[in-house]
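Undergrad: sequence and predicted structure are below.
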Amino acid sequence: MRRYDPAEIEPRWVERWEREGLYRASEDPDDPRPRFYALDMFPYPSGDLHMGHAEAFSGGDTVARFAWMRGYNVLHPIGWDAFGLPAENAAIKRGTHPKEWTYTNIEQQAGSFRRMGMSFDWTRRLHTSDPEYYRWTQWLFLKLFERGLAYRKLAPANWCPKDATVLANEQVINGVCERCGTAVVRKDLTQWFFKITDYAQRLLDDMDELIDWPERVVTMQRNWIGRSEGAQVAFEIAETGDRVDVFTTRPDTLWGVTFFVFAVEHPLVPRLAGAGGTSAEAQALIDRLAATPLTNREQAESREGVHLGVHAVNPVNGERVPVFVAPYVLMEYGTGAVMGVPAHDQRDFEFARARGLEVRVVVRPPGEERDAAAMTEAYDHEGVMVNSGPFDGVRSPESIGEVIGWLEEQGKGKAAVTYRLRDWLISRQRYWGAPIPIVHCPEHGEVAVPEEELPVLLPDDVDFRPGGESPLARHEGFVNATCPTCGKRARRDTDTMDTFVDSSWYFFRYCSPGDPDRAFDPEGVARWMPVSQYTGGVEHAILHLLYSRFFTKVLYDMGLVGFTEPFPRLMNQGQVIYGGASMSKSKGNVVEPMPLVERWGADTMRLTMLFAGPFEDDIDWKLIAPDPERRPGVNAWLGRVHAAVFEAAGRDAPEPLELRRLTHRTIRGVTEDLERFRFNVAISKLQVLSNEIRAVLDQGGGAREAATALVLMLAPLAPFAAEELWREALGNPESVHRAAWPAFDPGLAAVERVTMVVQVDGKVRDRLEVDASSTDEACRELALVSEKARRAIDGREVARVIVRAPRLVNIVTAG
């Protein structure tokens, strides 16, 4: 028997698997197997693999391998999200070129993935920074441009002075750039947008097709899209006659309007300030806010603002109310103007109290008088309308529909729907990205680059240091062009695209990555998509996932795909932290996975990640591996499995009935666990089975059937160890990863079930259904991996575990 030595075993199988082409998806139309598209969110090449990669890809790879063994033809591709600001900043810091830095990191990560034993189909590898890829990113831009979904406008943006580029709101954290920590300012720029708002309602409606997404991700997307129903109401500026529409979800409070507020960016503000004699005061506010990130505006103090010296006429009662400009109103939401109803909106209430404005109650609690002068906060609950003309005594909010109908009859407003979602800003004033394929002609304006001239290549000889404009604008060879329409001199657009554009369609390209004539083969997409299982971090809940859904709907409308949702099933992994905090070089708490892989083996790293807890929960590396010099427990377990399987394979002896029963119960249980991504529970069951195999062997019994099943079930989780045992110990000529997943005999697997109570320090924390024949060790392991029990333990040291199988387990913590 060979000693368990992952340093010798694992590299040998990496080379063998590649030579055998083990993980290539079949495109044979006569292949009878059902298809399974296992997709991992592709990595950004910022260096070698980190702990987050090790966790996420261990889970995704387990899903793919499990599908292979269950008879699927599996597509499990890999690529790199290779464009982006981090590469450019790193290149500037190191005095190298972004391309060199990026591709060096890609090769390093590719080598690490191979060492980790990932079951990727390497023939489908792609990089978004390859011209062969971004040619089609540019083509997709032109398709959106043709359909009126890509447009250019002057708009305020978050600007990082150090990186000299626009940042999305999500890239501004507490007023500073998430990448470099520089204070972000506001800057007005002419930029490109994708009109995702045209798809807002469809993005909401089609959530019914997301049949297996984490509920929190669905909720985050719903909130980000933010549908609001209400009324659009027309006010008029008394001094100028300008009509100003506002959107309100509470038209039942129109009779309580006592002031009117514009966002500082609203185009009417300068003219109205001029009419009211307040230009200097208004401009001072505008100038000061120019140095404030857009994100900070959402938390602006409600009391700040400037009276413009003009009045708005309330259409429901003809009252003239003062008009202000204030930072708490955002141009991005609604119409950029709001009616102030201080009695029933908290921000309006604080603004009114600070300025001595009237607070008028128009909705009061049933049967209760409400003194406006005595109010300390706004009343925004249901009640009865008062001081509201024809609607006095009508219950609210049931009255909202009646009020909207009345507004429509009177010609004063209409029913309306608005969304929090804004159009997608895709312009970036940096070098390392896909150039926007537009030429600006003095005569013909924005002209699309002809498709046959794609890709618009990114030149290598560019001074990409930040300089307040796109580095491409300083490259004469790139900028100077001819208009495709008239042939006269023109200028290329010098912005590059947001890298989320690249990642919004890569999963289509995997279906036919070498196609030289199309972004993707529609027939290939029809064969493989929608994706069977998507795996990645919850940090992409809004941007990447929302943009990918948008792109898919556009492609559906173009007739290129036959579905509207690319990922019906989504699995999120937790974050790997250290000592309760995110890993970062500045904190000095970074643990690199590859040195641990080289020392203890890739299977050990994978099992450690998957056994640490529920896949969607965070993993605190300090708690699960506090001593880097100590042999990991799963490594020692693999050593025991290795020895037991070799021994069982060489012994010709009867197998006890109870071991056979446990084997079949384990097959049933592990199958269910892997279907539900309960990797930690599956591993626990395999440990129980391996311990029973050891006990039978020590008593002189046989265990080959159990050992064979154990190796098959271990294969998706620890592929190297399983392959070594399958071929070398059990003598099989073909790979375990092409073997059939074991089936269980219902008769042997049948067992009485009882409820086991799990306590932590004497308090009931969970109840689990377990086999009546469960051993002390099995009950102990199940209790320790219970999510509710782990939450109650909250990182404390477990002093002892009291087991009264199969009914009770009490976990006692130290202190």
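TA: Arrived safely. Numbers count the residues shown, from 1 in each chain.
Undergrad: from here on, just use CA atoms for contacts and neighbour counts.
TA: OK.
Undergrad: what lies in contact with stretch 308-320?
TA: 233-239, 254-255, 257, 259-260, 272-273, 275-279, 282, 321-325, 412 (C-alpha atoms under 8 Å, 6 or more residues apart in numbering).
Undergrad: stretch 659-679 now?
TA: Taking C-alpha under 8 Å, 6+ apart as the rule, stretch 659-679 contacts 63, 66, 610-611, 614-615, 681-682, 685-686, 689, 692-693, 696, 703, 705-706, 709, 713, 742-746, 748-750.
Undergrad: and if we set it to 6 Å?
TA: 610, 682, 706, 744, 748-749 (C-alpha atoms under 6 Å, 6 or more residues apart in numbering).
Undergrad: chain center to that stretch: distance?
TA: In terms of C-alpha atoms, centre = their mean, to the nearest Å, the centre of stretch 659-679 is found 30 Å from the chain centre.
Undergrad: cool, stretch 742-750 as well?
TA: Put simply, stretch 742-750 sits 39 Å off its chain's centre (C-alpha atoms, centre = their mean).
Undergrad: end-to-end on that stretch?
TA: 16 Å (C-alpha to C-alpha, to the nearest Å).
Undergrad: and for stretch 220-235?
TA: So stretch 220-235: terminal residues 34 Å apart, C-alpha to C-alpha.
Undergrad: got the buried residues for that stretch?
TA: Neighbour counts using 16 or more other C-alpha atoms under 10 Å place 221-222, 224-226, 230-235 of stretch 220-235 among the buried residues.
Undergrad: buried sites along stretch 330-345?
TA: Within stretch 330-345, the residues that qualify as buried are 330-344, counting by 16+ other C-alpha under 10 Å.
Undergrad: about what we covered before: the buried residues of stretch 220-235 in strands, which ones?
TA: 230-235 (DSSP state E).
Undergrad: need those in TSV (columns: distance to residue 596).
TA: Converted to TSV, those look like this (distance: C-alpha to C-alpha, whole Å):
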residue	distance to residue 596
230	57
231	60
232	61
233	64
234	66
235	67
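Undergrad: the stretch 1-150 of the chain: helices as residue ranges?
TA: 6-20, 51-69, 85-94, 98-116, 131-146 (DSSP state H, counting those that start in this stretch).
Undergrad: so which bits of the shortest one are buried?
TA: Residues of helix 85-94 classed as buried: 85-92 (neighbour count, 16+ other C-alpha under 10 Å).
Undergrad: please compare the first structure with the one that follows:
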Amino acid sequence: MESRYEPQAIEEKWQLNWAQQDIDRTPTDAAKPKFYALSMFPYPSGNLHMGHVRNYTITDVIARSRRMQGYRVLHPMGWDAFGLPAENAAIDRGIHPAAWTHENMAQMRRELQRLGLSYDWTKEVATCSPDYYRWTQWIFLEFLRAGLAYQKEAAVNWDPIDQTVLANEQVDSAGRSWRSGAMVERKLLKQWFLKITDYAEQLLADLDQLKGWPERVKLMQANWIGKSVGAYLEFPIVGSGEKIAVFTTRPDTVYGVTYLVLAPEHPLTPQVTTARRRKKVAEFIAEISQESELERTAEDKPKRGVATGGKAINPFTGAEIPIWIADYVLYEYGTGAVMGVPAHDSRDFAFAKSNKLAINTVIVPEGDNPNQKLKSAYTEPGILVNSGNFDGQPSQEAKQAIIEYAQDQGWGTAQAQYRLRDWLISRQRYWGVPIPVVHCPNCGIVPVPEKDLPVLLPEDVKFSGRGPSPLAKLENWVNVPCPTCGTPAKRETDTMDTFIDSSWYYLRYADAQNPERVFDSAKVNDWLPVDQYVGGIEHAILHLLYSRFFTKVLCDRQLINFSEPFQRLLTQGMVQGKTYKNLRTGQYVPSDRIGDLQQPLDPETGDPLEIVYEKMSKSKYNGVAPRDVVDKYGADTARMFILFKAPPEKDLEWDDADVEGQFRFLNRVWRLVTEFIAKGGAISPREAPKEPTALSKPEKDLRRAIHTAIKDVTEDLAEDYQLNTAVAELMKLSNALGEAKCLTSPIYAEGIETLVTLLAPFAPHIAEDLWHQLGGSGSIHHHAWPQADSQALVADELTIVIQIMGKTRGTIQVPATVDRSALEDLAKESDIAQRYIQGKTLKKVIVVPGKLVNFVVMD
């Protein structure tokens, strides 16, 4: 028996033992209920940070507790291994992205294992492995077969110096390239898309099914999908057979349309531009091509535009109206055109005023003068005026009437529109999944045959950071015969957005080693949906939305039998570190440069500093490396602190003193158990509990504390996962054992075993070691979870607070079955009450049954 708690020694010992015994292998016993516990998998950046530790520890506690509660548990881990950072490393360090990625995966795997996380490593996947991305390509071809993948021209960020496309994250806030410093341009290039818009309504409607998701996440997704109900209207172009289509949620204002605005990129822009206006229009298009989408749509920026010289007809009024182009209209949104109603839209009003365009009032408050000159747009409901046969109708009622009229006349139709756009998945980079199609001059776009998958990433590439994608430079790789006709053809050189990889990985875990199929549908249908998914709120929209989209498509393709991937979602809060911030400059100062912490000052400027808690980062000098904490205190202490400091969904403020507190708690548990063992204590077959009358008061009190802990910890580990209060309950049980007056009783032995068992999901190494010291057989992590005895929870006596004039003076013990009048009598007769009420006039007695008795007295 070890006399001191030495976390590093026991953790290394048990991690090796668990690996040798393979205790975390996913069971195949279908007789048990299943539970799929999943953390969002990480990008292999090289080292874990505290956010990782929090995410994975929360999920590990859930997985371990469910195993002990009789579930067969799937708890896997893998790597979101493609992406831009690896390619940047290749450029900056002269190392191949594959080598950099695999080194980082190995390093992070070692750190995960040091935390004692109960992963089944036989389920491990890495998205950069051909064994995985073969099936990513296969799924892409399923989308292509279903008509859900297509290629079209789209606006992208273009670096004119490096001659390459940039992802949004490669463009700084000033609109410059991260590498060359050039002002980024917007350029039309052929890009691949997935038709997520075909599933917009289903994605929105099915949010109601997600009862186990945070409401704010569902709201964020609903807002991102952005359903609007209104009308699709067409305006004929003068002198042309073409029409300009717009979508509006305000058909009641259509008689007030005095101009149309096209996106500069709209294909009709060249057609409607007159010869006289061509130069002006070209100059404007060139100018705004330098701006990002964010700049063009910023609310606080004046809206700019130019007239094309073209005209359209408002079919409702018959009037000719001018056609403009403007920076605030984007071709990727809606129809790429909007109708200008300056009298009833604030943006249109400002645009019309600055460009001297007509403003026609068509809605007024009831009883107002319809000819009154507007000082600002009127955007509230009202009564229609200057609107033909619809004059006098309330604007809300007129919406439907005008839509029906447009349908009858062939000018438009009722329509729902979504803010959601089709998903652009093309990336002009190397380190990603090659899109498995060939471009043939005869056959067009030809899918790579399934037998030829995966289309492997070639290894002999050079990274310069300039020019087109490295893949486009590899002629031997690009030039291939067409799979259909044999004509010389070219491979697609775009790779897929890495969100594709993470949109289906949770399915592959259920059958991770299958070399013949994407997965066995029976296995996936058995394990999925995921019972509990844990990850950061930053993934609330895109990753989760794309995963839901993939699941619905694969369900429609009859590959799986469920349409939502994650039954319950927990979005854990951030881990924040303490840092010092200059109040004047806003700069962060390392704590080791600060002298007098009573009144911290910036050592360089002398300015006062404030102590703030913010997300950990190197730039804020507030990062804490998980390995440093584990080296000093052990993994169990790191886990206990992460779990105890705050509820899982709240932000957590790192505090070294609180880490020390958890280390002391585990030392206290170690002493309790080892002292029990030193006196001959051990786990023995559980005897039938004595009749309550046969137990002494100390035994009754301790047994009540034991079973209260079982009940409360079990409830805290239920669906809401209040892990911080669960740890607090463990501390209460430890205190009860430390204060117990029945050390030789079987009840005390029950308490020791219960404490170690309840501790196991939270601090798995110390619990395992103590379990074996106690003589337990097998692993504690395969031991049954204890059940609360409801009889033990019932107290024989109650502690009643005695108050005099509202001030607590002491407590008394009374029978649990005492009624209100008897409680008042017992309280009056108590020594505490007599000491304070003797010789005084008793005015009133306030009784709160089971809680307190308050005496109101007068001298």
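TA: Great, that's in hand. Nothing here was measured: the structure is a model prediction, and the numbers come from that model.
Undergrad: TM-score them against each other, please.
TA: Overlay of the two chains. TM-score (TM-score structural alignment, normalised by the length of structure 1): 0.87; 751 aligned residues with a C-alpha RMSD of 2.7 Å.
Undergrad: looking at the buried residues of stretch 220-235 of structure 1, spot the one nearest residue 148 of structure 1.
TA: residue 225 (20.7 Å; C-alpha to C-alpha).
Undergrad: weed out the non-buried ones from the contacts of stretch 308-320 of structure 1.
TA: The neighbour count (16+ other C-alpha under 10 Å) marks 233-237, 254-255, 257, 259-260, 272-273, 276, 278-279, 282, 321-325, 412 as buried among those.
Undergrad: inside helices: which ones of the residues you listed?
TA: Among these, the residues falling in helices (DSSP state H) are 272-273, 276, 279, 282.
Undergrad: just send those back as TSV, with distance to residue 445 of structure 1 too.
TA: Conversion of these to TSV gives the following (distance: C-alpha to C-alpha, whole Å):
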residue	distance to residue 445 of structure 1
272	32
273	34
276	38
279	34
282	34
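Undergrad: show me the contacts for the alignment partner in structure 1 of residue 43 of structure 2.
TA: Under the alignment by TM-score structural alignment, residue 43 of structure 2 pairs with residue 44 in structure 1. Applying C-alpha under 6 Å, 6+ apart, we find residue 44 of structure 1 in contact with 80-82.
Undergrad: can you list the buried residues in stretch 529-548 of structure 2?
TA: 529-536, 540-541, 543-548.
Undergrad: can you give me the helices in the stretch 451-600 of structure 2?
TA: Using DSSP H, counting those that start in this stretch, helices in the stretch 451-600 of structure 2 cover 475-478, 505-508, 521-527, 542-556.
Undergrad: between those, which one is nearest to residue 695 of structure 2?
TA: Across the helices of the stretch 451-600 of structure 2, closest to residue 695 of structure 2 is helix 521-527 (C-alpha to C-alpha), at 46.4 Å.
Undergrad: give me the mean deviation of the closest one from structure 1.
TA: Helix 521-527 of structure 2, aligned to structure 1 and superposed, deviates on average by 0.8 Å (mean C-alpha distance after the TM-score superposition for structure 1).
Undergrad: how much space between the alignment partner in structure 2 of residue 620 of structure 1 and residue 473 of structure 2?
TA: Aligned by TM-score structural alignment, residue 620 of structure 1 pairs with residue 653 of structure 2. Distance, residue 653 of structure 2 to residue 473 of structure 2, by C-alpha to C-alpha: 49 Å.
Undergrad: so which of those two has more stuff around it?
TA: residue 653 (20 against 14; other C-alpha atoms under 10 Å).
Undergrad: out of the buried residues of stretch 330-345 of structure 1, who's nearest residue 431 of structure 1?
TA: residue 332 (28.0 Å).
Undergrad: name the SS class of the closest residue to the closest one other than its chain neighbours, please.
TA: Nearest residue to residue 332 of structure 1, sequence neighbours excluded (C-alpha to C-alpha, 6 or more residues apart in numbering): residue 422, at 6.9 Å. Under DSSP: H, G, I helix; E, B strand; the rest coil, residue 422 of structure 1 falls in the coil class.
Undergrad: what's the burial count for the counterpart of residue 422 of structure 1 in structure 2?
TA: Taking TM-score structural alignment, residue 422 of structure 1 has residue 421 as its aligned residue in structure 2. Other residues near residue 421 of structure 2 come to 17 when the count uses other C-alpha under 10 Å.
Undergrad: do the one 5 residues further on as well
TA: A count of nearby residues for residue 426 of structure 2, using other C-alpha under 10 Å, gives 20.
Undergrad: about what we covered before: which residue is the nearest non-sequential neighbour of the match of residue 620 of structure 1?
TA: Nearest in space to residue 653 of structure 2, with sequence neighbours left out and distances taken as C-alpha to C-alpha, 6+ apart, is residue 576 at 4.8 Å.
Undergrad: what lines up with residue 213 of structure 2 in structure 1?
TA: In structure 1, residue 213 of structure 2 lands on residue 213 (TM-score structural alignment).
Undergrad: I figured its match hits residue 570, correct?
TA: Yes: applying C-alpha atoms under 6 Å, one finds residue 213 of structure 1 in contact with residue 570, separated by 4.9 Å.
Undergrad: so the two - more neighbours on which side?
TA: Using other C-alpha under 10 Å, the more surrounded residue of residue 213 of structure 1 and residue 570 is residue 570, with 22 against 17.
Undergrad: what's near enough to touch that one?
TA: Taking C-alpha under 6 Å, 6+ apart, one finds 213, 534-535 in contact with residue 570 of structure 1.
Undergrad: name the nearest of the residues you listed relative to residue 162 of structure 1.
TA: residue 535 (33.9 Å).
Undergrad: which ones are touching that closest one?
TA: Residues 40, 60, 570-572 are the ones in contact with residue 535 of structure 1 under the rule C-alpha under 6 Å, 6+ apart.
Undergrad: tell me how far the nearest residue in space to residue 141 of structure 1 that is not next to it in sequence lies from residue 557 of structure 1.
TA: Excluding its sequence neighbours, the residue lying closest to residue 141 of structure 1 (C-alpha to C-alpha, 6+ apart) is residue 150, at 7.2 Å. Using C-alpha to C-alpha, residue 150 of structure 1 is found at 15 Å from residue 557 of structure 1.
Undergrad: and those two? Which one has more around it.
TA: residue 150 (20 against 13).
Undergrad: superpose on structure 1 and give me the mean offset of the strand or helix carrying residue 348 of structure 2.
TA: Taking DSSP states H and E as the definition, one finds residue 348 of structure 2 inside helix 346-355. On superposition with structure 1, the mean distance recorded for helix 346-355 of structure 2 (mean C-alpha distance after the TM-score superposition for structure 1) is 1.5 Å.
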